[in-house]
Every structure is written in C-alpha cells, then in structure tokens.
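**Student:** Next come a sequence and a model predicted from it.
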Amino acid sequence: MKNIKFLTGIFFILAAFTFTSCDNEPIDPAIDLDDFGGGGNNGGPIVFKADFSGSTWNATTAQANISNGLISIIGARGASGEAFAFQILGTATGTYPANENLLVYTPANSEYSYWSLDVNNGQTNTGSITITEINTQNNTISGTFNFTGYWSDSTVSNILPTVFTNGVFENIPFTTDGPAPSGDTFFAKVDGVEFVEDQIDAALITQVSGMPDQISIVGSKDNGDTVSLNIVRSLPVGTYQITGPFGEEVNGKCLANDLLYTAQSGTVTISTKTATRISGTFSMVVQNFTTSETKTVSQGTFDVEYN
C-alpha cells in the first residue's frame, strides 16, 4: 500500500467528516482533568484525554459534529497539529469497532499518523470507541475509547503500533449542519445509478496551523448515504488528480449502507471559483478498506456556495 500522508493532518478527518467551520472549544487550564466525575447532562467541564507511552495526554481544545449519519470528534493540543480525531459511522450512543471506523492520533509536526486500521489485515480487532451520551439539551457528547494505532507510513518498519488506553471525552460541544444555501446543485451517479440527495452541504474548513484550508462539499440522503469532495481552498480553476484517500489537493469519499468508501483515483475539475462559490465536475473510484469492494462515481457536478 502507498504511504498514507496526513498532509492535511488531523483536518483530513474534519473535512472528510463534514465538519462545519467553527471555533475550537477551549478547555479551562485551571481544571484538574483527573479530579472530576461525569457531567454531560449538566454542562460539566470539558475533558479529552488518553494514556499512551507511559503518560497521560490532555487536549487543550475540543469540538464535535453530528451530521450526515456521522459523528466527528477532535481533541487537539497546541498549534503544531497534535491531535486525536475520530469519525464514527453512526449518530447514536453505543460501542463501535475501531477498525470499522476511523480513530487517528497525529503527533506534533508530523505528516503521518497512528490510525485504527491494520492495512495488512483489515479484520484485525484494534479496539473500540463508545459513545456514552449525546446530550441534546446542552449539545454535548461524551464517551470512551481504546485502540491500537498503526503508523501510516508503510515504508517505515521500525515504528511499532502504539496502544492508546483509558481514552475519555466528556461534555464535548457539538454542532449539526444546517440546510444547504439556496441555489446549490449537486449530481452524481454511483455504479451507474443516480445518487438522489436530500441535502447539499458546503463549508469552508479552517485547518490547524500549517495545514491548508479546504472546501467540503457533501450530497447526502436521509438514510445516511453520502457522496462528498474535499478541495484545497487555494486551488485555482483547473483539473486535479485524486491520488489516494489522503490526497494533498483533492479527495473524496462515499458512505453507503454504513460502509465508508474512500477515493483511490479520479479527477476533480474546478470550472469557476470565487471567494464564496465554486462549481465543477468530478469522477472517482472509491474503495472500502475492510471489504476491498469498489464503487465508481461518475458524471459528478457541483455548484455550491461555501463560507
């Protein structure tokens, strides 16, 4: 398998997981993260921490998003891209296998990450994440996680997997996506069948320090199926190749029947672009890591406002 560069860092997760642009929620530095209990249903202190390599890691900012059949969560520390980020294929409380979802830890100043999938055997049990509470009154989410992370640069053989234990996130504020801006259009065929979306979401994703901002475009159905693109904001009009699931300029994905398919190849053409609107065409071949099944997305078009 090709090296999986997280040049978009933890923000691939945010963009791919259709985060809307918003400020990270700060964690009060005066709070002793080990000296409190739960509190999700009363707006208690925000916590995001995990144990690995003999110490406890604590986030300084955290945020989440629930939309398009997905839960997305990030806990970050500092301005060097160090963060945990999760994408969960579901929107309810419960326990989700780590190898069937995406749990990622990116060290500071790194192009690569530890992620919850053994690329040599997608069936390997790498852990789990449990959503214990989704508080719709305070718009907060809480849970626990434990997973074994595999280094994403497959050409390096001397970096062993890292085990992340005692992971806890509590009272993380979440947002949900609103309706698409008026006049937006989106079209695609998946394996020759028209993807008839119920909603179009487009947003400017502001990345962590040193990472390029992205435009996220998502067509979604009420049943949770999605077809989506991520385009680096600075790209001008032109045609760009999708070089893999973590391409440096453009990438895409599909969610179908609760399975995530990431783009392995394809093209995205930007036809027109302003400071708030973008249009173009796209096609791609997407693949599910676990089953190796592929789908072909063709005749894709988009014309959306983003902000």
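**Tutor:** Looks like it came in fine.
**Student:** Could you use CA atoms for every contact and neighbour count after this?
**Tutor:** Fine.
**Student:** give the contact list for Thr267.
**Tutor:** Residues near Thr267 by C-alpha atoms under 8 Å, 6 or more residues apart in numbering: Thr239, Tyr240, Gln241, Ile242, Phe282, Ser283, Met284.
**Student:** ok, of the residues you listed, which one's closest to Thr155?
**Tutor:** Nearest to Thr155 out of the contacts of Thr267 is Ile242 (C-alpha to C-alpha; 21.0 Å).
**Student:** Can you pick out the ones from the contacts of Thr267 that are in helices?
**Tutor:** Judged by DSSP state H, the contacts of Thr267 include no members of helices.
**Student:** Same list as before, these that is, but in TSV and with neighbour count included.
**Tutor:** What follows is the contacts of Thr267, written out as TSV (neighbours: other C-alpha atoms under 10 Å):
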residue	neighbour count
Thr239	15
Tyr240	17
Gln241	18
Ile242	23
Phe282	23
Ser283	23
Met284	24
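**Student:** List just the nearest of those to Asp303.
**Tutor:** Phe282 (11.6 Å).
**Student:** so what's that closest one up against?
**Tutor:** By C-alpha under 8 Å, 6+ apart, the residues touching Phe282 are Gly266, Thr267, Val268, Thr269, Ser298, Gln299, Gly300, Thr301.
**Student:** Find the nearest non-adjacent residue to the second one, please.
**Tutor:** Right, the one you point to is Thr267. Gln241 (4.5 Å; C-alpha to C-alpha, 6 or more residues apart in numbering).
**Student:** Assess the claim that Gly167 and Thr144 are in contact.
**Tutor:** Yes. At 5.3 Å, Gly167 counts as touching Thr144 under the criterion of C-alpha atoms under 8 Å.
**Student:** now stretch 97-113, how far from the chain's geometric center?
**Tutor:** Here the centre of stretch 97-113 is set off from its chain's centre by 10 Å, with C-alpha atoms, centre = their mean, to the nearest Å.
**Student:** Next, the distance between the ends of it.
**Tutor:** Terminal residues of stretch 97-113 are spaced 19 Å apart (C-alpha to C-alpha, to the nearest Å).
**Student:** The stretch 1-150 of the chain: strands as residue ranges?
**Tutor:** Under the criterion DSSP state E, counting those that start in this stretch, strands of the stretch 1-150 of the chain are mapped to 25-26, 47-52, 55-58, 61-67, 70-77, 82-88, 94-97, 102-106, 114-115, 127-135, 140-151.
**Student:** A further structure is provided below for comparison with the first:
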Amino acid sequence: MKILKYKLQFLVLFLLTLLTACVYEPIDGTVEPDPGGTTNSGNFKADFSGKTWTAKETQAIISGNFIEISAINAKGESFGIMIEGAAVGTYAANINILAYTPTGSEYGYWSINDDNPSEDTGSVTITSINTEAKTISGTFHFKGYWSDADNPKTPVTFTNGVFKDIPYITEAETADTFSAKVGGANFIDTDILTSLIGSGTTEFIAIGAEDANSNSISVNVKSNLTAGTYQITGNIATDVVQASYTTLSDINFKAVSGTVTITSITAERVKGTFNFTTNGATPFVITEGAFDVEY
C-alpha cells in the first residue's frame, strides 16, 4: 500500500473539481430517483441502497502510471476511481481507491477499511482503453467505509458498477508543470493532481505531484491570495501556504519553514515557486520548486 497516503489525499481533491452546489438528502436507502440522465460524456452507473445511480457527467485522466475516473449526477453526488496502473486489467479496491461522495461533503464511502486495510473490499476492472477514440471502459464493485473515522457509519455495498466510453485526457494535455529538488536531486514527477479543498475563507488550492518511486510533494495555497511571497511557519491553523513531503514508506513530513511565491493567479490557474524544510529527525530540504497548474 505504498501509495495509499498519496491517493487518499488527492482523490478527494480530484472529485471536488466536479461537485456542484446542489442539496440532497444523504444516502439512507430512500434516495429519490436521479432526475438527470447521461450525456455524451460516456455512461457510468452503479447499484446501492436499493437504487441504480446514473451519472450526468463523467471525466477521466490517464497520467503517468495512474488512471483517475470521476462521475457526478444532477444532485451533485459523485463517484471516483483512482488506480495505480494504466492498462487493461483488474485492480484490487483496498490497495487503490473507489469512493462515493455525498454532495458537498469532504467525506465519503471509501474502498478501504482503516481497521483492516488488508480486507478484500472489491475491485475495478479496466476492460478497454481506446487510444483512438480516447475513451475508457470497465466494471467495478466495492464495500465502502465512511472516511470520517471519528464519526463512523454503516458500510455501504456498491454493486453492478459499469463505466463505458468515458472520455479521457492525458497529463500532457493539461499543460500543467511541476518541478523541484529534494536534497539537491531533481524530483521528476510522473503525476500531477490539483484542485480546490474546503470552502469560504478556508478554501485552499491543493497542488500535488508524485515521482516514479511514489514519493510526493504537496503545496497548498489559500485561494484568495494575490501575487506575492508568503511564509511557511508550520502552523497549519494560521499559515496561508502549506507544504509537505511524503516518502515511499507513506511517512508524511510537514514543512516547518520556507516560502511560496505566487507569480500569477486567476480563477482557473496558478503559477509560482516554492522552497521548504520539513520536520523529522533528518529534515527534507526542498528547493527550486515551481508549479504552473490549472485547478
């Protein structure tokens, strides 16, 4: 489970790019039929709590050695799939991520049991990647555990999951770039994920990148910032910019000093530079960091 921490952090951010402001009643077994239908963005459906859930919009990204798929219905409920792999085949749910997220929630039903991470909770099968039409198809099923460990809920079983002809783009087509040095050595990203997390005055633009060895760097900047240089002190309650470095062994080292410089920021894109030093007995020193990403 070497990439578990990375994926748990960033799949939620990926899903948040699709969420709407719709209001609905959370999963309770009596959810009203979906008023929306599918569009020409592919088909995605699954059964749970006595109903068939059907997506209105879908999207997918194939980048590096990852496949990310998301779907949303007219009420704002969403599904997300993120797997380590970029080929036809079957992938275990408990070492990848399958998730259902209620509208506007930062929590959802995830395919990982925190109390028993080795539990076989299901799988996702990629049946086709059409490189000419640039679509992806497959099936899935999983047992979902509520991701807020402090407020557990009864697990939900999702069955008969199908996604067909979901259009995908590659990382190169996003035009996003990310670079840095870790201890003087170049950090070469194989995957970049960005999105918004939080709401109102606590909303952050989250930028994350992972290398081929599953080490990852994340940089968060408050979404209402303007161009300028901002200090990292390690106090996440007050810092308007934050950063961290996560190793192959899933150990997360938080930045305790450094800066993030925003050179330009719009409603859709942010560009800047960064450097920071982490906590830990042997701190990581990240230098020459730079990003230019859409969020």
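**Tutor:** Received the coordinates, thanks. Fair warning: this is a prediction, and the values are worked out from it, not measured in the lab.
**Student:** tm score of chain vs chain?
**Tutor:** Overlay of the two chains. TM-score (TM-score structural alignment, normalised by the length of the second structure): 0.70; 258 aligned residues with a C-alpha RMSD of 4.2 Å.
**Student:** residues touching the residue nearest to Thr267 of the first structure, list them.
**Tutor:** Val250, Ser265, Gly266, Thr267, Val268.
**Student:** same thing with Ala59 of the first structure?
**Tutor:** Contacts of Ala59 of the first structure (C-alpha under 8 Å, 6+ apart): Ile27, Val47, Phe48, Lys49, Gly75, Ala76, Arg77, Ala83.
**Student:** Under the alignment, what does it map to in the second structure?
**Tutor:** Under the alignment defined by TM-score structural alignment, Ala59 of the first structure is paired with Ala55 of the second structure.
**Student:** same deal with Tyr306 of the first structure?
**Tutor:** Alignment note (TM-score structural alignment): Tyr306 of the first structure maps to Val293 of the second structure.
**Student:** do Pro107 of the first structure as well
**Tutor:** Using TM-score structural alignment, Pro107 of the first structure lines up with Pro102 in the second structure.
**Student:** Distance-wise, check that match relative to Trp110 of the second structure.
**Tutor:** With C-alpha to C-alpha as the criterion, Pro102 of the second structure and Trp110 of the second structure are 12 Å apart.
**Student:** Of the two, give the one with the bigger neighbour count.
**Tutor:** Neighbour count, other C-alpha atoms under 10 Å: between Pro102 of the second structure and Trp110, Trp110 has more, with 29 against 20.
**Student:** Assess the claim that the more buried one and Ser147 are in contact.
**Tutor:** Yes. Between Trp110 of the second structure and Ser147 there is a contact under C-alpha under 8 Å: 6.2 Å.
**Student:** hang on, Ala180 of the first structure in a strand?
**Tutor:** No. Counting by DSSP: H, G, I helix; E, B strand; the rest coil, Ala180 of the first structure falls outside a strand, being coil.
**Student:** Wait, it touches Ile200, no?
**Tutor:** Yes. The criterion here is C-alpha under 8 Å, and Ala180 of the first structure meets it with Ile200 at 5.0 Å.
**Student:** of those two, who's got more company?
**Tutor:** Ile200 (24 against 18).
**Student:** Contact partners for that one?
**Tutor:** Contacts of Ile200 of the first structure by C-alpha under 8 Å, 6+ apart are Pro179, Ala180, Asp184, Thr185, Phe186, Ile217, Val218, Gly219, Ser220.
**Student:** So for stretch 234-244 of the second structure, first residue to last residue, what's the gap.
**Tutor:** 10 Å.
**Student:** Only the buried residues of it, if you could.
**Tutor:** Residues of stretch 234-244 of the second structure classed as buried: Gly234, Val240, Val241, Gln242, Ala243, Ser244 (neighbour count, 16 or more other C-alpha atoms under 10 Å).
**Student:** which two of those residues lie the greatest distance from each other?
**Tutor:** Val240 and Ser244 (13.9 Å).
**Student:** Which one, of the strands of the stretch 1-150 of the first structure, ends up nearest to Ser209 of the first structure?
**Tutor:** Of those, nearest to Ser209 of the first structure by C-alpha to C-alpha is strand 82-88, at 10.1 Å.
**Student:** Report all helices and strands that that closest one contacts.
**Tutor:** Packing contacts for strand 82-88 of the first structure, counted by 3 or more C-alpha pairs under 8 Å, 6 or more residues apart in numbering; DSSP states H and E, involve helix 10-16, strand 70-77, strand 102-106.
**Student:** export the buried residues of stretch 234-244 of the second structure to TSV and tack on distance to Asn116 of the second structure and secondary structure?
**Tutor:** Converted to TSV, those look like this (distance: C-alpha to C-alpha, whole Å; DSSP: H, G, I helix; E, B strand; the rest coil):
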residue	distance to Asn116 of the second structure	secondary structure
Gly234	32	coil
Val240	35	coil
Val241	34	strand
Gln242	31	strand
Ala243	29	strand
Ser244	27	strand
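**Student:** want to try TSV for these, with distance to Lys51 of the second structure as columns?
**Tutor:** Shown next, in TSV, are these (distance: C-alpha to C-alpha, whole Å):
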residue	distance to Lys51 of the second structure
Gly234	46
Val240	43
Val241	42
Gln242	41
Ala243	41
Ser244	41
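**Student:** Which of the residues you listed sits closest to Ser264 of the second structure?
**Tutor:** Val241 (15.0 Å).
**Student:** Look up how far Thr261 of the second structure lies from the residue nearest to that closest one when sequence neighbours are not counted.
**Tutor:** Nearest non-adjacent residue to Val241 of the second structure, counting by C-alpha to C-alpha, 6+ apart: Val221, 4.5 Å away. Distance of Val221 of the second structure to Thr261 of the second structure, given as C-alpha to C-alpha: 10 Å.
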